[in-house]
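# here is a sequence with its predicted model. Questions after.
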Amino acid sequence: ILRLERPNAALPAILTDRSGMMVSPTNIKQNGANADQSPVGTGPWKLESWRNNDRFIARRNENYWRPGLPHLDGINVAIMGEPATALRSLIAGENDLATSLGPQQKLLADRSKLTTQLTHSMGMVGIYLNYGRPPLSDVRVRQALNYAIDRDAFNQAIAMGLDVPTSAIIPSEHWACDPQTASYYKYDPGKARALLAEAGFPNGIDIPMLGWSDQISMQRQEVIVTQLGRAGIRVALTPVSPSASSTMFFGSAKQGAGRMAQIAARPDPSQEYDNLFSKDAYFNAGGVELEGYRELLDATMAITDRAARKAAFAKLQRFVVETALLVPIVFNTSINVHHPRVKNFVAGLIAKPKCTTVWLDS
């Protein structure tokens, strides 16, 4: 039984994700920290084997609570860090499905006898900001960062125009998005320079940032750094692994003023806002909550009527966009490729593929 201090209309959606995953208390008692390597839950699959950074194999859970599912006898997931490698394995017939491919792989997939599925997602490329200390504690500097990004040019250069430029953290396909502020920041390096001058940086500003060191991320970051530089924002980028950049930026060290990264999606938009901007949120590096934010966030969860929630989200979205608490750049388009015999594969807005209802045409 969950007893809440106040209404939370987001809770049902939140419980459909990691927060609502059921685990065996007995398994945790017996295996402790290693319980995740021998999981016991209520999902559609049973883990058969797992090799770190290589693959895991799961078999059908005959006792799954949804009768008749899953359709497949099992899944064999090969972990491949490079999208090109994943696509080659698919073309060679070694695998049936490859997820989260890049635009470059789409060109090759389109020339093969494979099925390509494009789905807009809530997953996003952006820049986390530590606005708990100077210089990003000044809203004008944060706004300058947003005006300095040419989102359309970034989309063409990195995603061949397949991604969706944005100034907000909720995509236009989502019922909670307010189109009036979704494209709030138009590319304007002159305005960015003027804002920096108002903030006391007439000759531009130097900002240390963390990034990811993989090839795709480095390409993205090169474009971002170049665009920011044209507006007088000189970025000293430190590229490291995703996990290292997370620890360095959000952990006790609080390194860097910004962090270029992929920003994951959440099932309910109020959870997305809460995880990013609430005072005690892990992804709020500065630990600062702006005045007025809490009331706006609570209003999105206090009611269940969708139209009323949409109106509440519009106010919250405007607040976050105008105060520039983040630098959203593009929403990723999820590119998934599979053999024609794979049926009923669906990738939703939160870009987390599920194979529960997938079946193979013999």
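That came through fine.
# from here on, just use CA atoms for contacts and neighbour counts.
Fine.
# buried ones in stretch 306-316?
309, 310, 311, 312, 313, 314, 315, 316 (16 or more other C-alpha atoms under 10 Å).
# now that stretch, how far from the centre of its chain.
Taking C-alpha atoms, centre = their mean, to the nearest Å, one finds stretch 306-316 lying 22 Å from the centre of the chain it belongs to.
# what ranges do the strands span in the stretch 101-250 of the chain?
115-129, 164-165, 205-212, 233-240 (DSSP state E, counting those that start in this stretch).
# need these in JSON lines (columns: mean neighbour count and distance to residue 250).
Listed next are the strands of the stretch 101-250 of the chain as JSON lines, based on neighbours: other C-alpha atoms under 10 Å; distance: least, C-alpha to C-alpha, whole Å:
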{"stretch": "strand 115-129", "mean neighbour count": "21", "distance to residue 250": "10"}
{"stretch": "strand 164-165", "mean neighbour count": "21", "distance to residue 250": "26"}
{"stretch": "strand 205-212", "mean neighbour count": "20", "distance to residue 250": "11"}
{"stretch": "strand 233-240", "mean neighbour count": "18", "distance to residue 250": "14"}
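# compare these and report which one is nearest to residue 356.
Nearest to residue 356 among the strands of the stretch 101-250 of the chain is strand 115-129 (17.7 Å), distances taken as C-alpha to C-alpha.
# stretch 344-359: end-to-end distance?
7 Å (C-alpha to C-alpha, to the nearest Å).
# do the same with stretch 9-20
Span of stretch 9-20 from end to end, C-alpha to C-alpha: 15 Å.
# in addition, the following structure is provided for comparison:
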Amino acid sequence: MRRIALTAVSAALMLSAAACGSGSGSGSGKAATGGTLTLAPLVAAQPWDLADAGLGNNAQYYQPVYDSLFRLSPTAEVEPNLATKWSYDAARTVLTLTLRSGVKFTDGTALDAAAVKTNLLHTKGGTSEAAGQLAGISGVDVVSATEVKIRLSAPDPSLVPNLGNVAGMIASPKAIAAGTIKNTPVGSGPYSLDKSATTAGSTYTFVRNPGYWNKAAFPFDKIVLKPLTDPTAVLNALRSGQVNGALLASAKSITPAKSSGLTVTKFTSGDVEGVYIWDRAGKIVKALGDVRVRQALNYAFDRDTIVKTAKQGLGKATTQIFNPAGAAFDSSLNSTYSYDPAKAKQLLAEAGYPNGFSVTVPDVSSVFPDQQAAMVQQLEDIGIKVKVDKIPVTQFISALLAGKYPLSYMTLASFRPWDTIQIEVGKSTLWNPLHTEDSKVTDLIDKARSATGATQDALFKQLNTYLVDQAWNAPWDSVEAVYATTKGVTFTPQTFAAVPPIYNFKPAG
């Protein structure tokens, strides 16, 4: 699933791995400076056009080629990158950036303020997750070749850090204008796509950009991306040295990974998994339009047992979609829905569904068999009949975004509170595919947008409390991710990230 935002199921229905060879790219599992780093994202590559770009696991496809306006530290602090200075006006609706001079795209075009303007407006015009993070931009003014002013329709509490991720990546305006960017990425980043060593859907090879301004931050001469969606295939690739770093989507892979001599690192990914209720207005399944039914779903799930068994302890039970590290999170809300099938059945009866109802969900068993089994069994335990639609994994994300299913298992990214709101709460956000609207939700969002400090934090908590009470979703847990690496490579986990960015990988030693 893509972590949304996706990493989208935004962020997690598919899998991310890293592989490294020697300096000659032998695939021995040992890396030296100048060698090859191979990553196997959990998700298939999206188009190279940043207007179509997702977040989470998708970011690794874009990071080799496209540089971003800011760089995020491992603790998600904003640092200079293409933009060297930045400041807001008093109203926080105009952001002024000073750009690094002398940077060029690999097609020779200058990376200047005009290029930044072209990119921000182009990406904003898209329909995917990166576009959603730029939705508040009302205009971009070119002041000089190295100065640009970004105008906002209202304050955006997360704009600056988001410009350090995919939303702030800059592609060649020449390639955008020609329309070739969808098939061939052209950026100013540390690498460029080697099309002769690339096979769409299976292998993406990136070689050094000799003109990159910050080569020292990227020690590998080559980056290779090999998407893998099967947990067994990922483990086998790690063991054989075909890849030397991978996100272990199945907790069952941890013990064999350790026994094979792999280094296993646990970290908080910022994802929240569980059952996401897309049809809160009852457009597909009428019953879901009743808050009592949605609350019944929340009482149906034994979160602690799911974490213990399906996740083998990798997560912390929660009823909230907001990241535990963020200001919106309230630990007291986690006691709102205890595991109580009898209470769930009572609520269904009160809502007029004493015999339950039927619901169709997309199949995720090829990647998350334990989670799907838990979802189906515990829904059926309260009388809800579940039909599993056996769609291909490659169609999962597009089907959800098209509003085909009333609910599903899903993992979505939860970063800063405002990011979560932009990803899945607002009426027009990407992961609100059936465009649920609630006047109180809208009012709290509008108030939080313009507030700052403690006042804003309090509004985030009010919104979170309301969403839990209204049972907008049925979250299970805040995800603890597990990343396995071979002896040849080390990495630093990244706060608010499903997988480490490529610039956090180094050759061991």
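Noted; the coordinates are in hand. Bear in mind that the values here come from a model prediction, so they are computed numbers and not experimental data.
# now flag whichever of the buried residues of stretch 306-316 of structure 1 is closest to residue 197 of structure 1.
For those, the nearest to residue 197 of structure 1 is residue 316 (28.3 Å; C-alpha to C-alpha).
# host element of that closest one?
Assigned by DSSP states H and E, residue 316 of structure 1 falls within helix 306-322.
# which strands and helices sit next to that helix?
Packing contacts for helix 306-322 of structure 1, counted by 3 or more C-alpha pairs under 8 Å, 6 or more residues apart in numbering; DSSP states H and E, involve helix 179-182, helix 293-301.
# what does the next helix-or-strand element following it correspond to over in structure 2?
Per DSSP H and E, helix 306-322 of structure 1 leads on to strand 326-338 as the next helix or strand towards the C-terminus. Mapped onto structure 2 using TM-score structural alignment, strand 326-338 of structure 1 covers residues 473-485.
# stretch 81-97 of structure 1 too?
Stretch 81-97 of structure 1 maps onto residues 229-245 of structure 2, going by TM-score structural alignment.
# mind listing what's buried in the matching stretch?
229-232, 234-235, 237-239, 241-245.
# can you check stretch 276-283 of structure 2 too?
For stretch 276-283 of structure 2, by 16+ other C-alpha under 10 Å, it's 276, 277, 278, 279, 280, 281.
# contact partners for the last one?
Counting by C-alpha atoms under 8 Å, 6 or more residues apart in numbering, residue 281 of structure 2 touches 288, 289, 290, 436.
# distance check, the aligned partner of it in structure 1 against residue 256 of structure 1.
Aligned counterpart of residue 281 of structure 2 in structure 1: residue 132 (TM-score structural alignment). Using C-alpha to C-alpha, residue 132 of structure 1 is found at 12 Å from residue 256 of structure 1.
# same check on residue 179 of structure 1?
Counting by C-alpha to C-alpha - residue 179 of structure 1 and residue 256 of structure 1 are separated by 32 Å.
# now do residue 96 of structure 1
41 Å.
# for residue 316 of structure 1, same thing?
27 Å.
# a markdown table for the strands of the stretch 101-250 of structure 1, including distance to residue 339 of structure 1?
Shown next, in a markdown table, are these (distance: least, C-alpha to C-alpha, whole Å):
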| stretch | distance to residue 339 of structure 1 |
| --- | --- |
| strand 115-129 | 6 |
| strand 164-165 | 26 |
| strand 205-212 | 31 |
| strand 233-240 | 35 |
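# now residue 73 of structure 1: closest residue in space, sequence neighbours ignored.
residue 60 (5.2 Å; C-alpha to C-alpha, 6 or more residues apart in numbering).
# translate residue 129 of structure 2 into the numbering of structure 1.
Aligned partner of residue 129 of structure 2 by TM-score structural alignment: none.
# for residue 453 of structure 2, see how far away residue 129 of structure 2 is.
Distance from residue 129 of structure 2 to residue 453 of structure 2, by C-alpha to C-alpha: 26 Å.
# look at these two and report which has more neighbours.
residue 129 (32 against 8; other C-alpha atoms under 10 Å).
# run a quick neighbour tally on the nearest residue to residue 131 of structure 1 once chain neighbours are set aside.
Excluding the flanking residues, the one nearest residue 131 of structure 1 by C-alpha to C-alpha, 6+ apart is residue 137, at 4.3 Å. By the measure other C-alpha under 10 Å, the count of residues near residue 137 of structure 1 is 17.
# and residue 137 of structure 1, how far is that from residue 121 of structure 1?
For residue 137 of structure 1 relative to residue 121 of structure 1 (C-alpha to C-alpha), the value is 30 Å.
# one more: residue 259 of structure 1?
With C-alpha to C-alpha as the criterion, residue 259 of structure 1 and residue 121 of structure 1 are 21 Å apart.
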